[in-house]
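>>> Structure of the sequence below:
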Amino acid sequence: MKERPARPSVIVTRRLPAAVEARMADLFDASFNKEDKPLTRAELSDAMSACDVFVPTVTDTIYAGLIRGAGERLRLIANFGAGTDHLDLAAARQKGIVVTNTPGVLTEDTADLVMALILAVPRRLAEGEKVLRAGQWAGWAPTGLEGHSVTGKKLGILGMGRIGRAVAKRARACGLKIHYHNRERLPANVERRLGAKYWPDLDAMLAAIDVLTINAPYSRETHHMIDARRLKLMKSDAYLINAARGSIVDQEALIGALQTGTIAGAGLDVFPDEPNVDPRLLRLSNVVLLPHMGSATFEGRVGMGNKVIANIRAWVDGHRPPDQVLEGWA
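The predicted structure follows:
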């Protein structure tokens, strides 16, 4: 096994919080992207060939070719973010590159944003804000900007991991009834604590709920899991919330469902081709659109950075990093 450098060369693809960059600069031979512009594929390739530790973000797509083309020097990819669907993990495994991520840090922040969308979409909060800013508000009226109450409604949670459970806790406090679909059923005591009903059949759950929130990780299995067929199973006055990954939902089918009234509305924090947003979504009044800001808190981003640092330090010391993504590597 090659000896690990005491002060490794670390290249970070985007600007991180100042406190995190300062600590990295103190501990490692760190280089930062001062312009904070996404790196091109050629720039990613050059960076991966010039460091011991590479720190990408969830917006950097690290293809198998980039990993295979990286020099022998690259030993650790310390991802700034919990998701790893932008990394070719199989290629990293074949090349013996350790991959880490930053799980757990963003659970509460992301759940807060999901809950905000669950409230904002049925209550038409974004529409009201736009009317006010445009100078079109003529004063209170009995039928002005009527939305739907969420109290007593059925919330369906697709993916009951850390974030899904945190959403359930918040939603229950707001008077929603909790339903969920997951690969594995939660223990009975957790279900009781959350007041959650398990649906082994996703299709059956979709037909029964009033709001669907997607909190599942993205994978080949979840790609377009919510498609045209499943959107048609939902009630016409139901809402869809997605703060997980854009490609879990078939965007073309979703736009059609929103345009035709198949469902009542949607709240989206993620998109399949970020930062591009389909112009048809921008023209819809029954959609709340956010620029992938589920994790955008000062505390969360610093916490992510600290996890990256902890993973690098553990690797330098010859230990298994605490957030290593793939098992069985030294």
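>>> contacts, neighbours, all on C-alpha from now
OK.
>>> Please enumerate the helices of this protein.
Secondary structure of the chain by DSSP state H: the helices cover 18-27, 41-48, 64-69, 89-95, 107-120, 125-133, 162-173, 188-194, 202-208, 228-233, 251-260, 279-282, 298-316.
>>> so how far is Lys169 from the spatially closest residue to Ile62 that is not a sequence neighbour?
With Cα to Cα, 6 or more residues apart in numbering as the measure, Leu87 is the residue that lies nearest to Ile62, at 4.9 Å, once sequence neighbours are left out. Distance, Leu87 to Lys169, using Cα to Cα, to the nearest Å: 31 Å.
>>> hang on, the earlier thing: these two touch, right, the residue nearest to Ile62 and Thr57?
No. Contact between Leu87 and Thr57 fails when scored by Cα atoms under 8 Å: they sit 9.8 Å apart.
>>> In contact with the most centrally placed residue in the chain: list those residues for me.
The geometric centre of the chain, computed from its C-alpha atoms, lies nearest to Ala244 (Cα atoms, centre = their mean), at 3.9 Å. Shown in contact with Ala244 (Cα atoms under 8 Å, 6 or more residues apart in numbering): Ile214, Asn215, Ala216, Pro217, Tyr218, Asp269, Val270.
>>> was I right about the third one contacting Arg165?
No. Assessed by Cα under 8 Å, Ala216 is found out of contact with Arg165, at 11.4 Å.
>>> quick revisit: take the helices of the chain and lay them out in a markdown table including mean neighbour count.
Shown next, in a markdown table, are those (neighbours: other Cα atoms under 10 Å):
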| stretch | mean neighbour count |
| --- | --- |
| helix 18-27 | 15 |
| helix 41-48 | 18 |
| helix 64-69 | 16 |
| helix 89-95 | 16 |
| helix 107-120 | 21 |
| helix 125-133 | 14 |
| helix 162-173 | 21 |
| helix 188-194 | 13 |
| helix 202-208 | 19 |
| helix 228-233 | 17 |
| helix 251-260 | 18 |
| helix 279-282 | 12 |
| helix 298-316 | 20 |
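>>> Which of those helices sits closest to Gly328?
Closest to Gly328 of the helices of the chain is helix 89-95 (Cα to Cα; 10.0 Å).
>>> which secondary structure elements does the closest one contact?
On a contact count with 3 or more Cα pairs under 8 Å, 6 or more residues apart in numbering; DSSP states H and E, helix 89-95 meets helix 64-69, strand 98-100.
>>> Please generate a structure for the following sequence too, so the two can be compared:
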Amino acid sequence: MAKVLCVLYDDPITGYPKSYARVDIPKITSYVGGQTAPTPKAIDFTPGQLLGSVSGELGLRKYLESQGHTFVVTSDKEGADSVFDKELPDADIVISQPFWPAYLTAERIAKARKLKLAITAGIGSDHVDLEAANEHGITVAEVTYSNSISVSEHAVMMILSLVRNYLPSHEWAVKGGWNIADCVQRSYDLEGMHVGTVAAGRIGLAILRRLKPFDVKLHYTDRYRLPESVERELNLTFHPDAESMVKVCDVVTINAPLHPETENLFNEALLAKMKRGAYLINTARGKICDRDAIARALESGQLAGYAGDVWFPQPAPVDHPWRTMPYNGMTPHISGTSLSAQTRYATGTREILECWFEDRPIRDEYLITKGGKLAGVGAHSYSVRELTKA
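The predicted structure is shown next:
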């Protein structure tokens, strides 16, 4: 029997919900491109419930304990005295989320003598030292595509919020004001602007598709060029690298995984090459942007706004400059953990566990590492190098 150690974020400060705003959510059975949604044999929760917090337990306790496994759930993940560190040495499986990541560093992996499977409940496994995972023969899997559309919707919301100066305008309404001039002095139309994405995978392409009706000029850069038919359909302009793209864009959205080639990509030098007064949106990973360079670019006016929901580390310290820098639209890492997304990534986690325990193959689209090397979607999207430390 296995010990499964699961790290999830804390329950709401008002307590675990007894009811919800909506009684149901749409049922998604497949994604654009033909990939099916997760298909476990069963689930033990109601779709639309809060599953990503400690009390939600990803809906896994009944299943795991009925099979005789030990299931430990905690939000305490920082430091040698944390529940995570104390429970890790004899854990067979670790489950974590990008929103509240339990960083599986090389040091932690070395102490986890029994660890054989690390599951990301969601998308993005950069909180795992993939090189160390390969050295120790640990399989790493994530629930690919489960929250891609959730993130793309969040990114479009942030683009509109920055360009239209929504958040400061809302604050005037809350404060009882009617300060129209204060609101509109930084408000523009998105129509006609040049918008580009760094990476046009599932999330980046979904953002491009959702922006096309706004009559903007669309650009992208990616390791892999999109099919000519897609470029023609969306009237896309391809750029060989981020530097050539950002020079012409009014809005740039980052949708690349974190790997050695993207770490600190948006540094002082690249930000200086952007159009003055451009907007930057980052729902990918915080370490793709140089923390202090972003703050300075907002203060100087090189950037007109920065919005994102990804930070490093996570959770971000209270004195993180992105909390207080001007013209920011930051949120905690929530874009991919809507209640709709939670249903899909909890279901996908259940599917991965069923495959593991029944010695059936895990889908290639869920695999990041297997047998000591990058595998499945991981071979397409990741490079191996330690990224779990500052």
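>>> got CSV for the contacts of Ala244 of the first structure, with neighbour count and distance to Asn33 of the first structure too?
Output for the contacts of Ala244 of the first structure, formatted as CSV (neighbours: other Cα atoms under 10 Å; distance: Cα to Cα, whole Å):
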residue, neighbour count, distance to Asn33 of the first structure
Ile214, 23, 32
Asn215, 26, 31
Ala216, 23, 31
Pro217, 18, 28
Tyr218, 19, 27
Asp269, 20, 25
Val270, 23, 24
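>>> surely Ala293 of the second structure meets Glu268?
Yes. The pair Ala293 of the second structure / Glu268 is scored as a contact, 5.3 Å apart, by Cα under 8 Å.
>>> one step back: what does the residue nearest to the centre of the first structure align to in the second structure?
Aligning on TM-score structural alignment places Ala244 of the first structure opposite Ala284 in the second structure.
>>> again, but for Pro272 of the first structure
Pro272 of the first structure maps onto Phe312 in the second structure, with residues paired by TM-score structural alignment.
>>> Over to Arg193 of the first structure?
Counting by TM-score structural alignment, the partner of Arg193 of the first structure is Glu233.
>>> Against Val318 of the second structure, how distant is its match?
Counting by Cα to Cα, the gap between Glu233 of the second structure and Val318 of the second structure amounts to 44 Å.
>>> Please apply the same query to His219 of the second structure.
His219 of the second structure is 35 Å from Val318 of the second structure, by Cα to Cα.
>>> out of these two, which sits in the more crowded spot?
His219 (25 against 9; other Cα atoms under 10 Å).
>>> ok now do Arg230 of the first structure, which residues does it touch?
Asp203, Leu206.
>>> switch to 10 Å and redo it
By Cα atoms under 10 Å, 6 or more residues apart in numbering, the contact set of Arg230 of the first structure is Leu202, Asp203, Ala204, Leu206, Ala207, His224, Ala253.
>>> What is the aligned counterpart of Gln94 of the first structure in the second structure?
Gln94 of the first structure maps onto Glu135 of the second structure when the alignment is built from TM-score structural alignment.
>>> Could you give the number of residues near the residue nearest to its match when sequence neighbours are not counted?
Using Cα to Cα, 6+ apart and skipping residues adjacent in sequence, the residue nearest Glu135 of the second structure is Gly372, 6.0 Å away. For Gly372 of the second structure, the neighbour count with other Cα under 10 Å is 16.
>>> Show the contacting residues for Gly372 of the second structure.
Leu130, Glu131, Ala132, Ala133, Asn134, Glu135, His136, Gly137, Ile138, Thr139.
>>> if I look at the second one, how far off is Ile352 of the second structure?
In this structure, Glu131 of the second structure and Ile352 of the second structure are 22 Å apart, going by Cα to Cα.
>>> picking up where we left off before, now do the shared contacts for Ala216 and Arg165 of the first structure.
Shared contacts of Ala216 of the first structure and Arg165 (Cα under 10 Å, 6+ apart): Ile157, Gly159.
>>> Tell me the counterpart of Gly79 of the second structure in the first structure.
Counting by TM-score structural alignment, Gly79 of the second structure lines up with Thr40 in the first structure.
>>> Contact partners for its match?
Thr40 of the first structure neighbours (Cα under 10 Å, 6+ apart): Asp46, Asp60, Thr61.
>>> my read: the first one touches Phe54, true?
I take that to be Asp46 of the first structure. No. The pair Asp46 of the first structure and Phe54 fails to qualify as a contact (Cα atoms under 10 Å) at a distance of 11.1 Å.
>>> quick one: contacts for Ala106 of the second structure?
Going by Cα under 10 Å, 6+ apart, Ala106 of the second structure touches Ala112, Val128, Asp129, Leu130, Glu131, Ala132, Ala133, Glu135, His136, Glu386, Thr388.
>>> and what of Ile334 of the second structure?
Pro98, Phe99, Trp100, Ser150, Val151, His154, Thr283, Gly308, Asp309, Val310.
>>> ok, now His292 of the first structure?
With Cα under 10 Å, 6+ apart, His292 of the first structure has these contacts: Ala243, Ala244, Arg245, Gly246, Leu268, Asp269, Val270, Phe271, Glu274, Pro275.
>>> sorry, back to before: report the separation between the residue nearest to Glu135 of the second structure and Leu130 of the second structure.
9 Å.
>>> Can you check which residues contact both of the two?
When contacts are counted by Cα under 10 Å, 6+ apart, Gly372 of the second structure and Leu130 are jointly contacted by His136, Ile138, Thr139.
>>> separation between the equivalent of Ala166 of the first structure over in the second structure and Asn255 of the second structure?
In the second structure, the residue matched to Ala166 of the first structure (TM-score structural alignment) is Ala206. To Asn255 of the second structure, Ala206 of the second structure is 10 Å away according to Cα to Cα.
>>> go on, Phe84 of the second structure?
Distance of Phe84 of the second structure to Asn255 of the second structure, given as Cα to Cα: 30 Å.
>>> go on, Gly305 of the second structure?
In this view, Gly305 of the second structure and Asn255 of the second structure are 17 Å apart by Cα to Cα.
>>> Please pull up the equivalent of Asp215 of the second structure in the first structure.
Using TM-score structural alignment, the equivalent of Asp215 of the second structure in the first structure is Gly175.
>>> Report the spatially closest residue to that match, excluding sequence-adjacent ones.
Nearest residue to Gly175 of the first structure, sequence neighbours excluded (Cα to Cα, 6+ apart): Thr151, at 4.6 Å.
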